[in-house]
Structures are given as structure tokens and as C-alpha cells.
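Below is the sequence, then the predicted model.
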Amino acid sequence: MIRVLIVEDDPMVAQLNKRFVESIEGFKVLGVASNGEDALMFLKNNLVDLIILDVYMPKIDGLSVLKEMRKKFIKADVILVTAAKETENIDEALKLGAVDYLIKPFEFERLKSSLENYLLRYKLLQSKNTIQQEDIDRITKSSKIQNDAPLQKGLHRATLERIRGFMKKNDKESLTSEEIAEKVGMSRVTVRRYLEYLTTTEEIKLEVEYGSIGRPSHLYKYNRR
């Protein structure tokens, strides 16, 4: 279970983020801090894996919290959240080791994608004593593909994430578009369009199965790179 601290000065946003995080399997929110000072105190007394950290807060801002964490060798990972789009802040945050940077207002699917990428990395690094190049590529490239790749015209991010999430959860199975459509509650035509997109990004493998009678079956399977 990944232990999470949420640092956000807006109580309503903090509770909303808490519900979002805990709706994703594998995450547990240990605490919520309303400012950087309380966050550092919490980290002094609790072991945390991941911090969802707002930048603009009273007392101590998020970047200062991150700097202080590095000085004190606190190894928790950080996803920074801010309304700021300044290149300087983003560059500094990444140099300080932030694993992701979300700009408000962001959709839940974007946060979900960030957390799922983090979970993938966490499980991989926890389960292996040695790591191969393909493991590193699986962590870094999947994040880039999911978060940065522009969608084709007519595709929607929320629908894409729904189908992507289903395929991840059923990554040991090879499924037809009809089976996937039935499970996710969408039309086969719609599902096929998204599966074709995910095939072009190499997140899904297309397998053609030839039977003795009739047309060949097209099977889709999540690509565990």
C-alpha cells in the first residue's frame, strides 16, 4: 500500500483530492496538511511514500517544502500541484526530483494517470532485485505516452483512460473488441477506435487468430513493456 500525504491549503480541494486518491486501489492517505510547516512536521513523525503537494500555501510554499525535504534526506516522492505555469517553477521542481507536475485546474483522469504510473514504478522497483533496460523503458515511456501524446480528432481523454484502465486490469487476457465493449459498456465501433489508437502507441498489442472456419479473430492485449 502506497502511503500518501496531501498538502493543500483549500480544505474542500484537500478532501476532494483525498477521495480521488483513495478511490484508486493501492493508495492510502495517511494525512492532510494545510500548509508547508504542518507538512514538514508530519513528515518528521510519519513514513510517507508519496506527497501530493500544492505550491502556493501559507507559511512555507511547496517548492520550499521540497527543498527542505531534500536537505533532510526525506526520500518521499512528490507530485506538485499548482495554478502556476511559469517555466522557472516547473524546471526547478523537476530538478528537485518531482515525479510529476499538475497544473490546476486538472481533470481527475490526469491525476489518476499520474498515480497509476507511479504505482507501476513502485511495484516494479519493489519486486525486483535487479532491473533491466526494458523495465526502465516501461516506467518512463508509458508515462510519456499516456500524458503527452496528443489525441486524434474525435477521441476523448476520459474515454481513453477508461479503456486503458480496463486493459491494464486485464493484462493477462487477449480479448476481442466485442468482449471489451461489453465489459466497459460502450459500443463496439467506439471501442475499436480507441483500441486502434492504443495499438499505434504500442500500449496494446493486436493479435490475429486464424481459425479453421470463418474470418480471423482480432485479439487485443495490454502490452506489459
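Looks like it arrived, so ask away.

okay, CA-based contacts and neighbour counts for the rest of this
Noted.

Strands of this protein, start to end?
Listed in chain order, the strands of the chain (DSSP state E) span 2-7, 27-33, 50-54, 77-82, 100-103, 204-209, 217-222.

out of those, which comes closest to residue 20?
strand 27-33 (10.0 Å; CA to CA).

ok, second structure coming up, stack it against the first:
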Amino acid sequence: MSTSLEIKVLIVEDDLMIQRILTEFLKKIKGYTLVGVASDYVSAKNFIESTAIDFVLLDIYLPGGLGIDLLKWIRQQERAIDALLITADNRSETLEKAMRFGAVDYLIKPFRFSRFQEALKRYLIKKAQLHNKIMMDQENIDQLMRLNQNLTYEESTNQTFESIMVFLQKNGNQSYTSSEIAKSLGISRITARRYLEEMENDGIVVLELAYGGVGRPKNLYRFLGGRNEN
């Protein structure tokens, strides 16, 4: 770990769109520097062996191997590298393996920037506290352990976000108004617009203005990156 606590990050993800989203998200969070991107198991392993890194944003299903196995290998090598798993795998047995091999957090795709930011900020706080204290008393330890339990976002809120994200991914080449999305998903237009504005700020969707005959232009939202073929 560098003394300045600038966390050096490797992204391990085969989806180019997710790579771009993670890269943009990292730029918004102080304390983290992206030093590399790997699209498969072997190149990720080679990068770790040749480059000093502190942290991995790790997908599970990769060409050439599993992210879980890469995390296991990191532990076997006793490298001072932590990992945040970002995956569509929501099986409890996979989560259990991730915890066993020391994953600092586990995000289910599609995920919100606020949740991603929370995970990285919490990790940075822990590293800073460990870095600044040579000797720890029980109170310090309790504070660090409580950081792992301080997860604050509503399940229903996350489900709404995911529903909108999945809808846009499946129709990636088309643009929709907030009213059209709200009607398709059975949610209010105000709720849909709020999430779409957040997604635009996070670089997940792009806002397009459609000019008709008379009146204000329509706000149309399109998933950034085009149609998802997965």
C-alpha cells in the first residue's frame, strides 16, 4: 500500500461497456487511481504479477477462468491486494466463496453509483485508519468492524433502479421518455424521471432532446453503449 493512500486499481471485466462505466465511476471518487484493465483471467493474472496494485474490481465470469479463482490465487500468493466483486451472480454459494477468500464487498449487476461509491469510501476509511495506527485498542477495532455493517440503501429502491436498467439494456438502441418507461414498468413518471436523471449523471444513459412541432422538446433517454447482447 502506498504511503499516500492512493489506491491503485485494476479492473478485471470482459464487458467493454462495464469497463467504461467502472472507469468513469472511479474518476468521481478521490483516493483511487486506475492503473490497468484486463479482459480475461490470464491477462489479469499477468498484470498482477508484473504491476504493483492495491485493489481489484473483479467480475466472476471471465474468458479463461473465474474471478473467484483469481481471488483465491491472490490469497495463496499472500499478495496485499483486496477485491470488490462486481457480478451478475447472485447465488449464495458464490457469495460465501467470495467472503471466504476475503472480498471486501459484493455488488450485483446492474448496480448504482451511490452503492459503488459507498463501498469504495468505506474501504478507504478502513485503510486510512489501519495506516495511521500502529497499535489498535478494542474501540478502534470495533469501529472498523462496524464499517462492514454500515450498509444503507433500501432493497425496494435498488429493485426499481435494476428494473429500469434492465429495460434500457434490453432496448439499448431505442430512446424512451420517462413516461414510456414508467408505463412499461408500472411505476410513477416522477420516480422514473428521478432514476433516469441519476443514471444520466452517472454516465449510464444519455439524454436526447426530440423537437416536435410546437411546445417544449421531449427528453428521451437511451442506454449508453447500445444493445446488450448478453
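Yes, it's here. For clarity, every value in this text was computed on a predicted model and none was experimentally measured.

care to give me the TM-score?
Once superposed, the chains reach a TM-score of 0.64 (TM-score structural alignment, normalised by the length of the first structure), with 154 aligned residues with a CA RMSD of 2.2 Å.

so what's the residue positioned nearest the centre of the second structure closest to, chain neighbours aside?
Per CA atoms, centre = their mean, the C-alpha nearest to the average position across the second structure is that of residue 116, at 4.7 Å. Leaving aside its chain neighbours, residue 116 of the second structure sits nearest to residue 107 (7.6 Å; criterion: CA to CA, 6 or more residues apart in numbering).

how many other residues sit next to whichever residue in the first structure pairs up with the one you found?
Alignment note (TM-score structural alignment): residue 107 of the second structure maps to residue 102 of the first structure. Neighbourhood size, residue 102 of the first structure [other CA atoms under 10 Å]: 21.

So residue 102 of the first structure sits against residue 78, correct?
No. Contact criterion CA atoms under 8 Å: residue 102 of the first structure and residue 78 do not qualify, at 11.0 Å.

coming back round to it: as TSV, the strands of the first structure with distance to residue 89 of the first structure would be great.
Shown next, in TSV, are these (distance: least, CA to CA, whole Å):
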stretch	distance to residue 89 of the first structure
strand 2-7	18
strand 27-33	22
strand 50-54	12
strand 77-82	10
strand 100-103	10
strand 204-209	35
strand 217-222	36
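
picking up where we left off before, my guess is the residue nearest to residue 116 of the second structure contacts residue 86. True?
Yes. Assessed by CA under 8 Å, residue 107 of the second structure is found in contact with residue 86 at 4.7 Å.

Spatially nearest residue to the aligned residue in the second structure for residue 66 of the first structure (excluding sequence neighbours)?
For residue 66 of the first structure, the aligned position in the second structure is occupied by residue 71, per TM-score structural alignment. Excluding the flanking residues, the one nearest residue 71 of the second structure by CA to CA, 6+ apart is residue 101, at 6.6 Å.

thinking again about what came up before, residue in the first structure paired with the residue nearest to the centre of the second structure?
In the first structure, residue 116 of the second structure lands on residue 111 (TM-score structural alignment).

Pull up the gap between the aligned partner of residue 11 of the first structure in the second structure and residue 193 of the second structure, please.
Counting by TM-score structural alignment, residue 11 of the first structure corresponds to residue 16 in the second structure. Applying CA to CA, to the nearest Å, the value for residue 16 of the second structure to residue 193 of the second structure is 27 Å.

Compare those two (neighbour count), which wins?
residue 193 (18 against 11).

The more buried one touches residue 178, doesn't it?
Yes. Shown here, residue 193 of the second structure and residue 178 form a contact pair, counting by CA under 8 Å, at 5.2 Å.

and residue 121 of the first structure, how many neighbours?
Neighbour number of residue 121 of the first structure under other CA under 10 Å is 17.

Report the mean deviation for the lengthiest helix in the second structure after fitting onto the first structure.
Looking across the second structure with DSSP state H, the single longest helix is helix 113-132. On superposition with the first structure, the mean distance recorded for helix 113-132 of the second structure (mean CA distance after the TM-score superposition for the first structure) is 0.5 Å.

Tell me the counterpart of residue 30 of the second structure in the first structure.
That one, residue 30 of the second structure, aligns with residue 25 by TM-score structural alignment.

Hmm, I typed the wrong one, I wanted residue 90 of the second structure.
Match for residue 90 of the second structure (TM-score structural alignment): residue 85.

Could you report the distance from its match to residue 142 of the first structure?
Taking CA to CA, one finds residue 85 of the first structure at 24 Å from residue 142 of the first structure.

ok, these two, which is more surrounded?
Shown here are residue 85 of the first structure and residue 142; by other CA under 10 Å, residue 142 has more neighbours (19 against 11).

ok, for the counterpart of that one in the second structure, nearest residue in space, not its chain neighbours?
Aligning on TM-score structural alignment places residue 142 of the first structure opposite residue 147 in the second structure. Of all residues not flanking residue 147 of the second structure in the chain, residue 122 sits nearest, at 6.6 Å (CA to CA, 6+ apart).
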